[in-house]
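Asker: Here is a sequence together with a model predicted from it:
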Amino acid sequence: MNTLPDVELCFPQLLNTSCRKPLQKHAENMFINVLLSCISLFTVALNLLVIISISIFRQLHTPTNLFLLSLAVSDFLVGLLLMPIRILLMGGCWVLGSFMCGVFHYSSFILTSASVGNMVLISADRYVAICDPLHYQTKVTNRRVKICVCLCWFCSVSYNGVILKDFLKHPDRYNSCVGECVLVTDFFTGVFDVILTFIGPITVIIVLYMRVFLVAVSQARAMRSHIASVTLRGSVPVTAKKSERKAATALGVFVLVFLICFCPYFYPSLAGHDLLSTETFSVFGIWLLYSNSCLNPIIYVLFYPWFRQAVKLIFTHLVLHSESCTVQLTL
């Protein structure tokens, strides 16, 4: 390969095999890197606050919050592992070697699948809570929730290990030069993956949420029709129903943000293209997917008073007191 003096290579010592660096405007590139670094930092910090809050405060050890904890862990790992490496790729060269290339793509697939699985579990939890509240305590227990969460992560690790087994054996098989990290899967594998990872779970999430929404609306109408006859004795179940409707609204926002962030990422597969990470997937689609991990804890701030109170206790160092785990938060 002939090289020109003004051409920058990823590895200048490998003149015949090194990839060329793309021509970039340094000022614009620096601004983008700073912006994406801030998103990564906020993602790690916000999800770490969620993890600490649910882990420390005993009142928050509920089945629903265990699902939220699992989602926060996957979002935290996206901000801690995937986002910084993706920022390095903005420079146009992969400098971490072929082994880390395989680990990076494998981790990316695992965390994406785990996030989708957690959203399905959260939707199912809200479905039982709204549509079958009398049996919720017996159907959804902490033990069953822990089993479901473990199965979600196990299936994500196993499933993606199967579809990426050939790539993991030879992570550099699709690289055209040194300094590249390319992942390619065939059309049928891509279709199979998008059905199991996106279309199937999204269908389940939407169906469950529509059912939750209809039941919540019917409950609201029933409450309004009997509001004049509500007594002090009946105020407790009214508050409980209001709390459940608020949780249903939060789920709706979760689902909407989830769809907005995930659809562009899966569009190439839906359109029938190969999964070529360096060509087909746009940088915008990947970072929009990653931004979902930063938006989820922001939704917690808007809809969950307990999260705002827990964060306040953490930043005022009151959480360091031995009795802090028994503090009563507003749910």
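Answerer: Now that the structure is in, tell me what you want to look at. Small disclaimer: the values here were computed from a predicted structure and weren't measured. Residues are numbered from 1 along each chain as shown.
Asker: CA atoms for contacts and neighbours, from now on please.
Answerer: Will do.
Asker: Which parts of the protein are helices?
Answerer: For the chain, the helices defined by DSSP state H occupy 26-56, 63-77, 83-89, 97-131, 136-139, 142-163, 165-169, 187-194, 200-225, 235-270, 283-303, 305-315.
Asker: most packed of the ones you listed?
Answerer: Ranked by mean neighbour count, the helices of the chain are led by helix 63-77 with a mean of 22 (mean count of other CA atoms under 10 Å).
Asker: Who are the packing partners of that helix?
Answerer: helix 26-56, helix 97-131, helix 142-163, helix 283-303 (3 or more CA pairs under 8 Å, 6 or more residues apart in numbering; DSSP states H and E).
Asker: That one to helix 26-56, inter-axis angle?
Answerer: Counting by axes from the mean of the first three to the mean of the last three CA atoms, to 10 degrees, helix 63-77 lies at 150 degrees to helix 26-56.
Asker: And the contacts of helix 63-77?
Answerer: Helix 63-77 is contacted from outside by 43-44, 47-48, 50-51, 54, 111, 114-115, 118-119, 121-122, 125, 140-142, 145-146, 149, 293-294, 297, using CA atoms under 8 Å, 6 or more residues apart in numbering.
Asker: Off-centre distance for it?
Answerer: In terms of CA atoms, centre = their mean, to the nearest Å, the centre of helix 63-77 is set 9 Å apart from its chain centre.
Asker: same check, this time on stretch 280-288
Answerer: Offset of stretch 280-288 from its chain centre (CA atoms, centre = their mean): 15 Å.
Asker: Now do that stretch: everything it contacts.
Answerer: 261-262, 264-265, 268, 273-275.
Asker: Of all the helices and strands packed on helix 63-77, which one comes closest to Val238?
Answerer: helix 97-131 (13.4 Å; CA to CA).
Asker: Show me what that closest one packs onto, helices and strands only.
Answerer: Applying 3+ CA pairs under 8 Å, 6+ apart, one finds that helix 97-131 makes contact with helix 63-77, helix 142-163, helix 165-169, helix 200-225, helix 235-270.
Asker: would you list the ones you listed in CSV and tack on distance to Tyr304?
Answerer: CSV is the format used below for those (distance: least, CA to CA, whole Å):
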stretch, distance to Tyr304
helix 63-77, 11
helix 142-163, 20
helix 165-169, 41
helix 200-225, 18
helix 235-270, 9
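Asker: Use this one as the comparison:
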Amino acid sequence: MAINETTDVTQNTTSTLYDNVFNGIVYLEALLIITGNTLTFVAVKQTKKLREIPTNVFILGLAASDGVIGLMTPIFITLRFLKIEDAWSGTVCVLYGPHFSMFWISLLTLLAIAVDRYIAVVQPLSYRQRITTKRAKIISVAIWIVAFSLITSLTCLFGSFGVGSTAVRIVFPKQVSMFFLQIIIFGPVLGNIIIYICIYINLKKKQSVVFDGTRANSEGTHRSTSRTTKAYVNMMALVLVYLLIACVPNYILQAVSKQLQTSKPEWFVYISNLSVILFYSNSFMNPVIYSWKNRNFHQAYKNILLCNRSSGIRSEDSICDGSRTENRSTV
């Protein structure tokens, strides 16, 4: 008995330590999410060159959805730590609904950016007339309203808690509801992939075009615009790829977890927790990707961070020192 009791104590201590480390990592991720996406907001709002690009309106929408995830994450972890998550009947509607809707908002926003980049590649001359910052704002707001209301409502209806969930399952069988939710999730993913394939095909065609003498004067401008467009395409394609890498394993393991019910091996729990950490990393990696792939974002982030340690924001363009710092390289 003494040996068994010692083993139980050791296992409990190890489990507690593991839980504390896991919770600490996710709390740190939440801090990075809030900090990074706030930095993106300030960068776009305070930098004229970034603010005038319609694509960056969608990037702000993406940063907002990631920021909400960062704000909600500590609540999830606190409920999990206190072991009262399952005891609260409002968990699905109040927490999981908005949380799932942020993921779909991210997918739809990336789809809007893909369409925006496709128009910039295929119809560069009329792009400014077709896509304006005002229209981008309207589209971004519409995405938020539709995605938030639809996903939150569906999550509450098909959730495992709440009054009437049994009746809902009679009308909408589990297989039907899961199929519907899969279409909602993977539809935008497939749309993004198709559009980016079309974009790369068109970029390759444009690169193979040989300019004749009558277009020689505009060749430099065309190449500069093409480089800018291609760089934004590469940046947002990388954001999409990392989103899939970070989120797909978590959703697959969540689906498997529901099938296993209570019979979950210990290794599965560890892998599931790692997938959760990877899932949340997506929300703070986007600002890192912007800084890495776009020099305007990189300079804006740098100026903001320097201002936090020095004199504060004095100018839109240079942000820190009041001089008009021109970033000649668009990417």
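Answerer: Structure's in. What do you need? Here the structure is a predicted model, which means the values were calculated and not measured.
Asker: quick one: TM-score?
Answerer: Here the TM-score for the pair of chains, by TM-score structural alignment, normalised by the length of the first structure, is 0.77; 299 aligned residues with a CA RMSD of 3.7 Å.
Asker: Can I get the helices of the first structure in JSON lines including distance to Leu329 of the first structure?
Answerer: Shown next, in JSON lines, are the helices of the first structure (distance: least, CA to CA, whole Å):
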{"stretch": "helix 26-56", "distance to Leu329 of the first structure": "11"}
{"stretch": "helix 63-77", "distance to Leu329 of the first structure": "14"}
{"stretch": "helix 83-89", "distance to Leu329 of the first structure": "33"}
{"stretch": "helix 97-131", "distance to Leu329 of the first structure": "20"}
{"stretch": "helix 136-139", "distance to Leu329 of the first structure": "20"}
{"stretch": "helix 142-163", "distance to Leu329 of the first structure": "20"}
{"stretch": "helix 165-169", "distance to Leu329 of the first structure": "46"}
{"stretch": "helix 187-194", "distance to Leu329 of the first structure": "40"}
{"stretch": "helix 200-225", "distance to Leu329 of the first structure": "25"}
{"stretch": "helix 235-270", "distance to Leu329 of the first structure": "14"}
{"stretch": "helix 283-303", "distance to Leu329 of the first structure": "14"}
{"stretch": "helix 305-315", "distance to Leu329 of the first structure": "5"}
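Asker: To Glu323 of the first structure, which of these lies closest?
Answerer: Nearest to Glu323 of the first structure among those is helix 26-56; the distance by CA to CA comes to 10.6 Å.
Asker: so that closest one corresponds to what in the second structure?
Answerer: Aligned by TM-score structural alignment, helix 26-56 of the first structure falls on residues 16-46 of the second structure.
Asker: I figured Ser165 of the second structure hits Leu157, correct?
Answerer: Yes. With contacts counted by CA atoms under 8 Å, Ser165 of the second structure reaches Leu157, the gap being 6.2 Å.
Asker: distance from stretch 229-241 of the second structure to the first structure after superposition?
Answerer: Its matched residues in the first structure lie on average 1.8 Å from stretch 229-241 of the second structure after superposition (mean CA distance after the TM-score superposition for the first structure).
Asker: again with stretch 22-41 of the second structure
Answerer: Mean deviation of stretch 22-41 of the second structure relative to the first structure after superposition (mean CA distance after the TM-score superposition for the first structure): 1.4 Å.
Asker: Need the residues that contact that stretch.
Answerer: Taking contacts as CA under 8 Å, 6+ apart, the residues outside stretch 22-41 of the second structure that touch it are 60, 63-64, 66-67, 69-71, 73-74, 77, 81, 273, 277, 280-281, 283-284, 287-288, 301, 304.
Asker: coming back round to it: need the helices and strands packed on helix 63-77 of the first structure in TSV (columns: distance to His170 of the first structure).
Answerer: Formatted as TSV, those follow (distance: least, CA to CA, whole Å):
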stretch	distance to His170 of the first structure
helix 26-56	29
helix 97-131	8
helix 142-163	13
helix 283-303	24
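Asker: Might one say that Pro98 of the second structure is in contact with Leu150?
Answerer: No. At 10.1 Å, Pro98 of the second structure does not count as touching Leu150 under the criterion of CA under 8 Å.
Asker: For the aligned partner of Asp75 of the first structure in the second structure, give its distance to Val115 of the second structure.
Answerer: In the second structure, the residue matched to Asp75 of the first structure (TM-score structural alignment) is Asp66. Note on Asp66 of the second structure: its distance to Val115 of the second structure, by CA to CA, to the nearest Å, is 21 Å.
Asker: With Thr214 of the second structure instead?
Answerer: Going from Thr214 of the second structure to Val115 of the second structure by CA to CA gives 31 Å.
Asker: equivalent range in the first structure for stretch 231-238 of the second structure?
Answerer: Taking TM-score structural alignment, stretch 231-238 of the second structure hits residues 246-253 over in the first structure.
Asker: how long is stretch 320-329 of the first structure end to end?
Answerer: End-to-end distance (CA to CA), stretch 320-329 of the first structure: 16 Å.
Asker: and if you look at stretch 80-95 of the first structure?
Answerer: Using CA to CA, the end-to-end distance of stretch 80-95 of the first structure comes to 18 Å.
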